[in-house]
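In: predicted structure and sequence below. I'll ask about it afterward.
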Amino acid sequence: MEIIYYGHACFGFKTSSSTVLVDPFISENKLAKDINIDEIKADYIFLTHAHYDHILDVERIAKNNNSSILANPEITAHFKKLGLNVIPMNIGGVMKFSFGKVKMVAAVHSSSFPDGTYGGLACGYLMKMDGKVIYVAGDTALTTDMKLLPFIYGYINVAILPIGNFYTMGGYDAVIAAKFVKTKNAIASHYDTFPAIKVNKDKTKHLFLAEEKRLTFLSIGESIDISKFE
């Protein structure tokens, strides 16, 4: 199984049977200018919340692929009105797929659509895909709820954590989050896209190394095999 980084907080997951995309914000991300969103494949699009920098390209990608959009009821209601396929879910819920199962978990963050409409509760996803476990934290502060996650599907092979600070937790809190979820591996998310979330990559990597954990910064467009994270 491959994990692909499309910039900001957008990741793709190529499983043995399906392709999943999370939080597509590409077309107005200057750092992702070399990504052609019309070439992106997505059987499913998972959304963590309704902010502009997480839903911008949902409609275009979903129409290109006839994707099903999984998100909270407020977000799915919005996209259902646009004629798209939706799967309404809420925090604590679990859905089975051909590649495994996905649990919607808590995130501590605000959520509204670009017009100010309420976007429901923000969330993250704990995903068991092809036998590997991935935690997509979404936009969140550090929370002790994270301590519960290793009890659900067992060892988390990799946690995708926001590190940009200001709008989410930063590097110091992300290290604690990795300790809470008991993973050895993290992938950085939600950094550098805007001036307020610029990070010092070397410093942040060393924060993880000091706790005997590894933080990976993927280049935009880069893919990595899940087998790299044991």
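Out: Cool, got the structure. Numbers count the residues shown, from 1 in each chain.
In: all contacts plus neighbour counts: C-alpha atoms, from now on.
Out: Will do.
In: count of neighbours near the closest residue to V58 other than its chain neighbours?
Out: In space, V58 comes closest to P24 once its chain neighbours are excluded; the distance is 6.1 Å by CA to CA, 6 or more residues apart in numbering. Residues lying near P24 (other CA atoms under 10 Å) number 27.
In: in this protein, which spans are helices?
Out: Taking DSSP state H as the criterion, the chain contains helices spanning 52-55, 58-65, 73-80, 150-153, 171-180, 201-209.
In: those helices: which one's closest to K41?
Out: For these, the distance to K41 is smallest for helix 58-65, at 6.5 Å, taking CA to CA.
In: what's that closest one packed up against?
Out: Using 3 or more CA pairs under 8 Å, 6 or more residues apart in numbering; DSSP states H and E, no helix or strand is in contact with helix 58-65.
In: another one to put next to it:
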Amino acid sequence: MKITYYGHSCFSVVAGGKHILFDPFISGNELAKHINIDDIKADYIFVSHGHFDHMLDVVAIANRTGAMVVGGWELYGYFGKEGVKNVHPLNPGGKVTFDFGTVKAVIAQHSSSFPDGSYAGVASGFVLKTVDGNFYYSGDAGLSLDMTLIPKWADLDFAVFPIGDVLTMGVEDAIEAAQFVKTTRIVGVHYDTFGFIKLDKSEAIQTFKNAGLTLHLPDIGNSIDI
């Protein structure tokens, strides 16, 4: 599977012949100012929760591409009111089959609110089973024993975890999470964007390596194959 990183927690995966985009926050990210959101392909956009740094560019990208936006019930209602025509609800515990594969929403231990402070539902992560492989995006999660349930549903090729600490898991907890979900390949996100989530990349990669794991930290705009 081809994974492209767009900064913060935004990345895309090409699987089942579709471009699947997650948590687009690009135009407001100084570290991603070289990325033109009009160049981003998307057939589906998954939104983990309502914080601005995970949904800022959803409407613009969805309206340009016609992508289906998928998120919890409150997100489903919000984006519908914002004029997005192609929206699908998916709450934690539920699963839906699309043309690229099946997606199960799972709980993420994190807060969630819309930019105006109103309730945005519970935060979630997503487990995707596709013809090209399976992966788990935890969203902005804290370490939780709920993650031990993931491998009961899918044998993962990789997982995408936040590693910036303070607001989400840090490196140590992400290593534990990798062991919970039984994968050795991790793509790290949610770091460096703000001053309080700065990451020493070399140290993080070595710490994962010491635990027998591979941490991928692609540069913003770059792609890797897993």
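Out: Done, it's in. Here the structure is a predicted model, which means the values were calculated and not measured.
In: TM between them?
Out: Once superposed, chain against chain, the TM-score is 0.97 (TM-score structural alignment, normalised by the length of the second structure); 225 aligned residues with a CA RMSD of 0.9 Å.
In: hang on, isn't G80 of the second structure packed against E74?
Out: No. Checked against CA atoms under 8 Å, the pair G80 of the second structure and E74 is beyond contact range at 9.9 Å.
In: so which of the two has more stuff around it?
Out: Remark: of G80 of the second structure and E74, E74 carries more neighbours, 20 against 16, as counted by other CA under 10 Å.
In: residues contacting the more buried one?
Out: Y119, A120, G121 (CA atoms under 8 Å, 6 or more residues apart in numbering).
In: strands along the first structure, start to end?
Out: With strands called from DSSP state E, the first structure shows them at 2-5, 11-14, 19-22, 44-46, 68-71, 85-88, 94-97, 100-106, 123-129, 132-136, 158-162, 185-189, 214-216, 223-225.
In: mind listing what's buried along stretch 58-67 of the first structure?
Out: Residues of stretch 58-67 of the first structure classed as buried: V58, E59, I61, A62, N66, S67 (neighbour count, 16 or more other CA atoms under 10 Å).
In: picking that back up, make JSON lines out of the helices of the first structure and add distance to K14 of the first structure.
Out: JSON lines is the format used below for the helices of the first structure (distance: least, CA to CA, whole Å):
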{"stretch": "helix 52-55", "distance to K14 of the first structure": "20"}
{"stretch": "helix 58-65", "distance to K14 of the first structure": "14"}
{"stretch": "helix 73-80", "distance to K14 of the first structure": "23"}
{"stretch": "helix 150-153", "distance to K14 of the first structure": "20"}
{"stretch": "helix 171-180", "distance to K14 of the first structure": "24"}
{"stretch": "helix 201-209", "distance to K14 of the first structure": "26"}
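In: neighbours of S17 of the first structure, just the number please.
Out: Residues near S17 of the first structure, counting by other CA under 10 Å, number 13.
In: circling back to that earlier point, need the strands of the first structure in a markdown table (columns: mean neighbour count and distance to I197 of the first structure).
Out: Output for the strands of the first structure, formatted as a markdown table (neighbours: other CA atoms under 10 Å; distance: least, CA to CA, whole Å):
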| stretch | mean neighbour count | distance to I197 of the first structure |
| --- | --- | --- |
| strand 2-5 | 20 | 17 |
| strand 11-14 | 23 | 18 |
| strand 19-22 | 23 | 20 |
| strand 44-46 | 24 | 23 |
| strand 68-71 | 24 | 25 |
| strand 85-88 | 18 | 31 |
| strand 94-97 | 13 | 32 |
| strand 100-106 | 20 | 22 |
| strand 123-129 | 23 | 20 |
| strand 132-136 | 23 | 19 |
| strand 158-162 | 27 | 10 |
| strand 185-189 | 23 | 10 |
| strand 214-216 | 21 | 17 |
| strand 223-225 | 15 | 23 |
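In: any chance of the ones you listed in JSON lines, plus distance to M146 of the first structure?
Out: Formatted as JSON lines, the strands of the first structure follow (distance: least, CA to CA, whole Å):
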{"stretch": "strand 2-5", "distance to M146 of the first structure": "22"}
{"stretch": "strand 11-14", "distance to M146 of the first structure": "21"}
{"stretch": "strand 19-22", "distance to M146 of the first structure": "20"}
{"stretch": "strand 44-46", "distance to M146 of the first structure": "20"}
{"stretch": "strand 68-71", "distance to M146 of the first structure": "20"}
{"stretch": "strand 85-88", "distance to M146 of the first structure": "23"}
{"stretch": "strand 94-97", "distance to M146 of the first structure": "17"}
{"stretch": "strand 100-106", "distance to M146 of the first structure": "8"}
{"stretch": "strand 123-129", "distance to M146 of the first structure": "10"}
{"stretch": "strand 132-136", "distance to M146 of the first structure": "10"}
{"stretch": "strand 158-162", "distance to M146 of the first structure": "11"}
{"stretch": "strand 185-189", "distance to M146 of the first structure": "14"}
{"stretch": "strand 214-216", "distance to M146 of the first structure": "18"}
{"stretch": "strand 223-225", "distance to M146 of the first structure": "25"}
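In: which stretch among the helices of the first structure comes nearest L215 of the first structure?
Out: Closest among the helices of the first structure, using CA to CA: helix 201-209, at 5.6 Å.
In: for the closest one, enumerate the helices and strands it packs against.
Out: Applying 3+ CA pairs under 8 Å, 6+ apart, we find helix 201-209 of the first structure packed against helix 171-180, strand 214-216.
In: average distance between it and the second structure?
Out: The superposed helix 201-209 of the first structure is, by mean CA distance after the TM-score superposition for the first structure, a mean 1.3 Å from where its aligned residues fall in the second structure.
In: looking at the helices of the first structure, which is nearest to A107 of the first structure?
Out: Here helix 171-180 is closest among the helices of the first structure (CA to CA), at 12.0 Å.
In: give me the angle between the closest one and strand 185-189.
Out: 140 degrees (axes from the mean of the first three to the mean of the last three CA atoms, to 10 degrees).
In: so what secondary structure elements neighbour helix 171-180 of the first structure?
Out: Using 3+ CA pairs under 8 Å, 6+ apart: helix 171-180 of the first structure touches strand 158-162, helix 201-209.
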